[in-house]
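# sequence? don't have it. structure:
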């Protein structure tokens, strides 16, 4: 059986790598999964390059395949005149991963998805970003629970 602490650490690294690749893919106008494949091929030549774990690839493919839903979910929960394009690119990448995990990765507890996003924001973004990201994701936790329970978004159970 795998050690939960080791698995959590490897998932943290996978999320960090996914943020980096989402950020780069957006900046270069590339498909994130294609960029990941390009990087995987480069690993054969350069073993010192950062590894792409199966979970990082799953995140990249999941975000790509569900980008419209993920982005619309973020937009629907932005406040204070913010738009998706106005957000710092790294915050956009962090939010995309967290929202994908909240909506499409039921094996990831919602609290873990939010906590990991906040840690990434503290490490990679501005001083204001963790609070902003927490505000957006805090609104989504209940929605994520409904989606995971099979209740269509916006409808309540009887």
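Cool, got the structure. The shown structure was predicted, so the numbers you read here are calculated from the model rather than taken from an experiment.
# going forward, measure contacts and count neighbours with C-alpha atoms only.
Noted.
# and residue 121, how many neighbours does it have?
24 (other C-alpha atoms under 10 Å).
# before we move on, what about the one 3 residues further on?
The local packing count at residue 124 equals 17, with neighbours defined by other C-alpha under 10 Å.
# Next one: it relative to residue 56, how far apart?
Per C-alpha to C-alpha, to the nearest Å, residue 124 is found 17 Å from residue 56.
# Please compare the first structure with the one that follows:
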């Protein structure tokens, strides 16, 4: 698995665990970085911090584009994948949009339900179409 793929998985792990525990993702991230078992890559730190920094806007976008589901009704792991991916899609200019979406779909395939990859792809595609200007 490529370094950035591992970092994305680690970021999803932190966001998912914080969501389940009802705890602060940044506090949990600091614990995981200090523990370093397994190590937390810099890109994972960037993704978690970015998802937290832009949380209100990210959740608003997910809620608007998640057809048939409110953000609170999404499977927990899908919510974590979407939060991380929306941050990376809209605020991380060093990663191509297609890579962000592909990585999110692969995480959903590995970690969630059979329907999740297509759903994650659809939500991210809708957000990309609505929020990213074409040149």
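Nice, I can see it. Just so it is clear, the model here is predicted, and its values are computed rather than measured.
# Can you tell me the number of residues neighbouring residue 126 of structure 2?
17.
# what's near enough to touch the residue nearest the centre of structure 1?
Geometric centre of structure 1, nearest residue: residue 97, 0.8 Å, by C-alpha atoms, centre = their mean. The contact partners of residue 97 of structure 1, taken as C-alpha atoms under 8 Å, 6 or more residues apart in numbering, are 15, 18, 19, 59, 63, 117.
# Could you find the closest non-adjacent residue to the first one?
I take that to be residue 15 of structure 1. Spatial nearest neighbour of residue 15 of structure 1, excluding adjacent residues (C-alpha to C-alpha, 6 or more residues apart in numbering): residue 56 at 6.1 Å.
# quick revisit: show me what the residue nearest to the centre of structure 1 aligns to in structure 2.
Under the alignment (TM-score structural alignment), residue 97 of structure 1 pairs with residue 84 of structure 2.
# Can you tell me the SS state at that match?
helix (DSSP: H, G, I helix; E, B strand; the rest coil).
# can I get the contacts of residue 97 of structure 1 in JSON lines with neighbour count, distance to residue 144 of structure 1 and secondary structure?
Shown next, in JSON lines, are the contacts of residue 97 of structure 1 (neighbours: other C-alpha atoms under 10 Å; distance: C-alpha to C-alpha, whole Å; DSSP: H, G, I helix; E, B strand; the rest coil):
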{"residue": "15", "neighbour count": "25", "distance to residue 144 of structure 1": "19", "secondary structure": "helix"}
{"residue": "18", "neighbour count": "28", "distance to residue 144 of structure 1": "21", "secondary structure": "helix"}
{"residue": "19", "neighbour count": "27", "distance to residue 144 of structure 1": "21", "secondary structure": "helix"}
{"residue": "59", "neighbour count": "26", "distance to residue 144 of structure 1": "17", "secondary structure": "helix"}
{"residue": "63", "neighbour count": "26", "distance to residue 144 of structure 1": "15", "secondary structure": "helix"}
{"residue": "117", "neighbour count": "28", "distance to residue 144 of structure 1": "15", "secondary structure": "helix"}
